[in-house]
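Asks: I would like the atomic coordinates for the input below:
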Amino acid sequence: MYYRCHKCGGVFPASEFKTGRQLHGPGCRAYGVHPNHRYCPCGVSIDWYGYDYVEMEKLGTGRFTQLLDVIEVDRDYVGIGVNKKEAALYRSREIDPIAGEHLQFVNVICHSTEREYMLCVPPDIKDVWTAVGWTFNKTKSEYAPVVEA
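Replies: Presented below is the predicted three-dimensional model:
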């Protein structure tokens, strides 16, 4: 496992860095804390966000979810025709030994950039649109991707 710095592109062994950043986002507890905390020589703190994004982008969502051994919890679509986008909610099959609970991810495709993302969400979320809304600090009913795009 390695970390990649977003600023300089440097790659470092994960065992040398603290992952004290919040994996699930604002208000959630941090996972995977390592006792050593270092920074990239360019001054940027190295964290899980960089690792997850780089690995998912290199491997593709299919292989990334296979390696994480996840199961699909929910899947839905928004939009019509060429603007139709899919979103899926995945949960780890086994309880994560570091987190002490299942890890959960929502897989989305950005409407404007067409980039695919796998975003961590709290394990108590049960449907895909609640998960997507949560990533924007909104409820399921407040999140309206067609209106926002």
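Asks: going forward, measure contacts and count neighbours with C-alpha atoms only.
Replies: Noted.
Asks: In the protein, spot the helix with the most residues.
Replies: helix 48-59 (DSSP state H).
Asks: which parts of that one are buried?
Replies: 48-49, 51-56 (16 or more other Cα atoms under 10 Å).
Asks: got the contact list for the helix or strand that comes right after it?
Replies: Sequence order places helix 61-68 as the next helix or strand after helix 48-59, per DSSP states H and E. For helix 61-68, contacts defined as Cα atoms under 8 Å, 6 or more residues apart in numbering pick out 55-56, 92, 118.
Asks: Residue 145: which of those is nearest?
Replies: residue 118 (16.8 Å; Cα to Cα).
Asks: picking that back up, how about the contacts of helix 61-68, which pair is most distant?
Replies: Among the contacts of helix 61-68, 55 and 92 lie farthest apart (Cα to Cα), at 16.8 Å.
Asks: ok, back up a step: would you turn the contacts of helix 61-68 into JSON lines with distance to residue 131?
Replies: Converted to JSON lines, those look like this (distance: Cα to Cα, whole Å):
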{"residue": "55", "distance to residue 131": "21"}
{"residue": "56", "distance to residue 131": "19"}
{"residue": "92", "distance to residue 131": "15"}
{"residue": "118", "distance to residue 131": "11"}
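Asks: who's in contact with residue 56?
Replies: With the criterion set at Cα under 8 Å, 6+ apart, residue 56 makes contact with 64, 117-118.
Asks: Include distance to residue 85 when you put those into a markdown table, please.
Replies: Listed next are the contacts of residue 56 as a markdown table, based on distance: Cα to Cα, whole Å:
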| residue | distance to residue 85 |
| --- | --- |
| 64 | 20 |
| 117 | 13 |
| 118 | 14 |
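Asks: this one as well, want them side by side:
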Amino acid sequence: MTTDLMMNSFTLARDSFGRLNLTGADGALHENVAPVRAFPIQAPDEGISLVSTDGKEVAWIDRLDQLAHATAALVREELQSREFMPEIARILEVSGYATPCTWAVDTNRGKTSFVLRGEEDIRRIGSESLLVSDNHGIHFLIRNQYELDKHSKKILDRFL
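Replies: Model (predicted):
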């Protein structure tokens, strides 16, 4: 079953294997394309490249909100299946203030815990955001450190 979705100069469709295929305005078919965000944290819905399996860009999307709703939904769905970056909503507790230590957090995907190897695994991204990497290489996003609750801010301040 293939569902065609029209965009400005190309068509996106899922094939029977669930892969995303792009047909250009010239009729050229690019199979199994993947969306890649240019700025995944600062501007997740802007600057999305559709790349072929060999890594070459075959189409560019300036903004997802400029696409038809169904097309934007298809691109978002594909991005979500490829990306995994839970957002920390609250820091519940830490096992200690010396690293390595275990953090218990509440994320947009539920409660979890992870080991922070060192303070260098907390990186600033812009003026508000932080990227926290655990001992397995999973990245957790704190979108705005200033919007965290008082308890979470107090814990985070000990590591920054």
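Asks: TM-score them against each other, please.
Replies: With the length set by TM-score structural alignment, normalised by the length of the first structure, the two chains reach a TM-score of 0.28; 78 aligned residues with a Cα RMSD of 5.4 Å.
Asks: on that earlier part again, any idea which of the buried residues of helix 48-59 of the first structure is closest to residue 78 of the first structure?
Replies: residue 56 (22.9 Å).
Asks: from the contacts of helix 61-68 of the first structure, which is closest to residue 70 of the first structure?
Replies: Among those, and counting by Cα to Cα, the member closest to residue 70 of the first structure is residue 92, at 4.1 Å.
Asks: Against which helices or strands is the helix or strand harbouring residue 49 of the second structure packed?
Replies: Counting by DSSP H and E, the element that carries residue 49 of the second structure is strand 46-51. Judged by 3 or more Cα pairs under 8 Å, 6 or more residues apart in numbering; DSSP states H and E, the packing partners of strand 46-51 of the second structure are strand 34-37, strand 57-63.
Asks: among those, which is nearest residue 131 of the second structure?
Replies: strand 34-37 (16.6 Å).
Asks: Point out the other helices and strands that that closest one packs with.
Replies: strand 46-51, helix 69-82.
Asks: run the last query once more with 7 Å
Replies: On a contact count with 3 or more Cα pairs under 7 Å, 6 or more residues apart in numbering; DSSP states H and E, strand 34-37 of the second structure meets strand 46-51.
Asks: What segments of the second structure are strands?
Replies: Secondary structure of the second structure by DSSP state E: the strands cover 4-6, 10-14, 20-24, 29-30, 34-37, 46-51, 57-63, 88-94, 101-107, 110-116, 122-125, 129-133, 139-142.
Asks: can you list these in a markdown table and add distance to residue 152 of the second structure?
Replies: What follows is the strands of the second structure, written out as a markdown table (distance: least, Cα to Cα, whole Å):
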| stretch | distance to residue 152 of the second structure |
| --- | --- |
| strand 4-6 | 43 |
| strand 10-14 | 42 |
| strand 20-24 | 40 |
| strand 29-30 | 46 |
| strand 34-37 | 29 |
| strand 46-51 | 30 |
| strand 57-63 | 33 |
| strand 88-94 | 5 |
| strand 101-107 | 9 |
| strand 110-116 | 14 |
| strand 122-125 | 14 |
| strand 129-133 | 13 |
| strand 139-142 | 11 |
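Asks: among those strands, which is nearest residue 73 of the second structure?
Replies: strand 4-6 (10.4 Å).
Asks: would you list the buried residues of helix 48-59 of the first structure in a markdown table and tack on distance to residue 148 of the first structure?
Replies: Listed next are the buried residues of helix 48-59 of the first structure as a markdown table, based on distance: Cα to Cα, whole Å:
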| residue | distance to residue 148 of the first structure |
| --- | --- |
| 48 | 28 |
| 49 | 25 |
| 51 | 29 |
| 52 | 26 |
| 53 | 24 |
| 54 | 27 |
| 55 | 29 |
| 56 | 26 |
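Asks: Since that was my last question, I'll sign off now.
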